[in-house]
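# what follows is a predicted protein model with its sequence.
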Amino acid sequence: MKRGSFGLGYALRLGASRIAYETRVYFRQGDTIFFTFLFPVVLLGIFSVAFQGMGNVGAGPDGSGGISQAAYYLPGMISAGILLSGVQNLGVDIAVERGDGTLKRLGGTPLPVLSYFIGKMGQVLVTSAAQILILLLLARFAFGVELPTTAEAWLTFAWIYLLGIVTSAILGIAISRLPRSGKSATAVVIPPLLVLQFISGVYLPFNNLPDWLQTVASVFPLKWIAQGMRAVFLPETFESAEAGGSWNLAGVAIALGIWLVAGLVVSRLTFRWIRKDG
């Protein structure tokens, strides 16, 4: 049959089947599992143990109050996991598939582009949700972190997570055009994302950064994802430490929405089954 002769229902069914395929392939790659899936989990464990001797974060002058190091780093690790699962995972994966000819071969089959992306997006949602579940279980049962108990907090978590992971995945598709070969994909994609993690309030307190660096970080989505997650998991007493003294969840939604639209436009304009220069 000719490409495009299948209906939307067929594309959706095929896309759903590709979610399982893409997820299996994902978990067969050892380097991907460690540097994308387990990396935030490992870092949460390391930071929680290494810094516990420093006492609670936000404690009073007498050392009382505050929250544990594990509780403080949990929202940052969740945010980093969202970035890695979406941007790094798809940015590298699609670039490799373009470089090794996978996209060219798929381009010669009746596979709809929609089905391909449903598979990729579904894999990101499945693996990122599993990653966050592990982070929450580790924080709760290994380090005694008190998780939110209100429906409002979990609803806030749900929309920030969904908006953040979809935006990250779309941006991953968009930047997959940057590497000129599959071999250079990790070198092109990973370093900028590592820098973003350091300047976006994931590993370092955001309010401790110079004002100009805070301004730079505020341009990118990770800062807003991390800020939203802090609003969910940190006590209200930490709100005053945010830029402007507020969680600014409206700003989180607007910033991520802008990046989502920008990523969709770039992906639509640049994605090809076969490179024009290849």
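It's in.

# going forward, measure contacts and count neighbours with C-alpha atoms only.
Noted.

# could you pull up the residues touching the closest residue to Phe51 other than its chain neighbours?
Nearest residue to Phe51, sequence neighbours excluded (C-alpha to C-alpha, 6 or more residues apart in numbering): Gln69, at 6.5 Å. Taking C-alpha atoms under 8 Å, 6 or more residues apart in numbering, we find Gln69 in contact with Phe47, Ser48, Phe51, Gln52, Gly55, Asn56, Val57.

# buried only: go through those residues for me.
Taking 16 or more other C-alpha atoms under 10 Å as the criterion, what is buried in the contacts of Gln69 is Phe47, Ser48, Asn56, Val57.

# quick one: the second one and Met77 touch, right?
No. Here Ser48 lies out of contact with Met77, judged by C-alpha atoms under 8 Å, at a distance of 11.3 Å.

# mind listing what's buried along stretch 258-265?
Trp259, Leu260, Ala262, Gly263.

# which residues sit against that stretch?
By C-alpha under 8 Å, 6+ apart, the residues outside stretch 258-265 that reach it are Val166, Thr167, Ser168, Ile170, Leu171, Ile173, Ala174, Pro221.

# let's see 6 Å
Contact with stretch 258-265 is made by Thr167, Ile170, Leu171, Ala174, as judged by C-alpha atoms under 6 Å, 6 or more residues apart in numbering.

# how about the first one: what's its closest non-neighbour residue?
With C-alpha to C-alpha, 6+ apart as the measure, Leu260 is the residue that lies nearest to Thr167, at 4.7 Å, once sequence neighbours are left out.

# looks to me like that neighbour is in a strand.
No. Per DSSP: H, G, I helix; E, B strand; the rest coil, Leu260 lies outside any strand segment and is helix.

# please determine how far it is located from Val126.
20 Å (C-alpha to C-alpha, to the nearest Å).

# burial count for the closest residue to Phe157 other than its chain neighbours?
Distances taken as C-alpha to C-alpha, 6+ apart put Val232 closest to Phe157, at 6.1 Å, once the chain neighbours are dropped. By other C-alpha atoms under 10 Å, 22 other residues sit near Val232.

# pasting the second one now:
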Amino acid sequence: MTTLTIPRLPAGRSLRLGGSRVVNEVRAYFRQGDSVFFTFLFPVVMLTIFSTAFSDQSFGTDDTGADVTAAAYYLPGMLAAGLLLSGLQNLAIDIATERSDGTLKRLAGTPLPVSSYFIGKIGQVLVTGAAQAALLLIVARVVFGVALPTEAGAWLTFGWVFLLGVTTSAVLGIALSRVPRSGKSASAVVIPITLVLQFISGVYLPFSQLPDWLQNAASAFPLKWMAQGMRSVFLPETFESAEPGGVWNLAGVALVTGLWLVLGLIVCRITFRWIRKDS
């Protein structure tokens, strides 16, 4: 039985193999219509629906007293949801399918190290996640007239929240891929998890309006913190008081998301197999 073993290859060669895997993974990703819609375009579609359906409503006011539109209010949540979908949902389903259809078993018979395989998967998520975020920002600005931040500090915060969030989501997706027993059941297992997390983490519903026990439950997972970090970038300071504790708490965003990244890496290291033990 093949287990998680990393061949003793030079680090440079592993990186080169991983880089070539990134290119192949990105190409394969955009050839799958269902993946493109349910992970890449889904946040854009949801932003469009919410922005259109609630176009006549105000979600608060900014520092100048101007109304905050639905598009401006939902943009941070959709950016955070995009990280979860591109990383956790996409990789959990994709790797479970590859394990089920024999792709991983075939890769086990090649000199490809596990580290290069991981580089390919995480690199694909970084590329597609960045493209998705860029598309969301373009649609929000051009179609719905959302004013984007002009301060360098805001974009710096966006950068580290994005990188930490998308990497954590990707690693957790690799770890979660062990749960579905087959590729056919992967969507049924993974999609409900991501949907529930989105509804309780302030993506579709205002987080402050959720019951305290549900807020506490959501705070144990990284999506709530990723959404909070994105809100600190794109929403006016007047919205900070609506957050738990009345602050954006970016230190908490980094801490909780980072802890999940470490936990995901540990789980991947312990549990990843080219094939299932019970296969």
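It's in. Because the structure is a prediction, the values reported are computed rather than measured.

# among the contacts of stretch 258-265 of the first structure, which one lies nearest to Asp31 of the first structure?
Among the contacts of stretch 258-265 of the first structure, Leu171 lies closest to Asp31 of the first structure (C-alpha to C-alpha), at 21.4 Å.

# and that closest one, what helix or strand is that in?
helix 151-175 (DSSP states H and E).

# from Thr257 of the second structure, how far out is Leu223 of the second structure?
Leu223 of the second structure is 8 Å from Thr257 of the second structure, where distance means C-alpha to C-alpha.

# those two: which is more packed in?
Leu223 (28 against 25).

# SS state for the more buried one?
Following three-state DSSP, Leu223 of the second structure is assigned to helix.

# show me where the stretch 51-200 of the first structure has helices.
Secondary structure of the stretch 51-200 of the first structure, counting by DSSP state H, counting those that start in this stretch: helices at 69-83, 89-99, 102-107, 113-137, 143, 151-175, 185-199.

# got JSON lines for the buried residues of stretch 258-265 of the first structure, with distance to Leu12 of the first structure too?
Below are those laid out as JSON lines (distance: C-alpha to C-alpha, whole Å):
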{"residue": "Trp259", "distance to Leu12 of the first structure": "25"}
{"residue": "Leu260", "distance to Leu12 of the first structure": "22"}
{"residue": "Ala262", "distance to Leu12 of the first structure": "24"}
{"residue": "Gly263", "distance to Leu12 of the first structure": "22"}
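
# just give me the closest of those to Ser200 of the first structure.
Once C-alpha to C-alpha is applied, the member of these that ends up nearest Ser200 of the first structure is Trp259, at 15.7 Å.

# ok, Glu22 of the first structure - contacts?
Glu22 of the first structure sits next to Gln123 when contact means C-alpha under 6 Å, 6+ apart.

# for Val126 of the first structure, see how far away it is.
The value you get for Glu22 of the first structure to Val126 of the first structure, if C-alpha to C-alpha is used, is 10 Å.

# quick one: Arg272 of the first structure from Ser68 of the first structure, how far?
For Arg272 of the first structure, the distance to Ser68 of the first structure - C-alpha to C-alpha - is 48 Å.

# rewinding a little: how far away is the residue nearest to Phe157 of the first structure from Ala241 of the first structure?
Counting by C-alpha to C-alpha, the gap from Val232 of the first structure to Ala241 of the first structure is 15 Å.

# what does Tyr21 of the first structure give?
Taking C-alpha to C-alpha, one finds Tyr21 of the first structure at 44 Å from Ala241 of the first structure.

# now Ile160 of the first structure
Taking C-alpha to C-alpha, one finds Ile160 of the first structure at 20 Å from Ala241 of the first structure.

# and those two? Which one has more around it.
Ile160 (24 against 14).

# residues contacting that one?
Counting by C-alpha under 6 Å, 6+ apart, Ile160 of the first structure has no contacts.

# 10 Å instead, please
Counting by C-alpha atoms under 10 Å, 6 or more residues apart in numbering, Ile160 of the first structure makes contact with 79, 154, 166, 224-229, 232, 249, 252-253, 256.

# same check, this time on Thr39 of the second structure
Thr39 of the second structure makes contact with 81-90, 128-129, 132 under the criterion C-alpha under 10 Å, 6+ apart.

# cool, Leu197 of the second structure as well?
Ala81, Leu84, Ile191, Val203, Ala217, Ala218, Phe221, Pro222, Leu223, Lys224.

# just to revisit the earlier point, just to be sure, the residue nearest to Phe157 of the first structure is in a helix?
Yes. Val232 of the first structure: assigned to a helix according to three-state DSSP.

# wait, it sits on Pro75?
Yes. Look at Val232 of the first structure against Pro75 with C-alpha atoms under 10 Å: they come within range, at 8.0 Å.

# which residues are in contact with each of those two?
Ala226.

# thinking again about what came up before, including distance to Met121 of the first structure, could the contacts of Ile160 of the first structure go into JSON lines?
Formatted as JSON lines, the contacts of Ile160 of the first structure follow (distance: C-alpha to C-alpha, whole Å):
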{"residue": "Ser79", "distance to Met121 of the first structure": "18"}
{"residue": "Trp154", "distance to Met121 of the first structure": "22"}
{"residue": "Val166", "distance to Met121 of the first structure": "8"}
{"residue": "Trp224", "distance to Met121 of the first structure": "21"}
{"residue": "Ile225", "distance to Met121 of the first structure": "18"}
{"residue": "Ala226", "distance to Met121 of the first structure": "21"}
{"residue": "Gln227", "distance to Met121 of the first structure": "24"}
{"residue": "Gly228", "distance to Met121 of the first structure": "22"}
{"residue": "Met229", "distance to Met121 of the first structure": "21"}
{"residue": "Val232", "distance to Met121 of the first structure": "25"}
{"residue": "Leu249", "distance to Met121 of the first structure": "25"}
{"residue": "Val252", "distance to Met121 of the first structure": "22"}
{"residue": "Ala253", "distance to Met121 of the first structure": "20"}
{"residue": "Leu256", "distance to Met121 of the first structure": "17"}
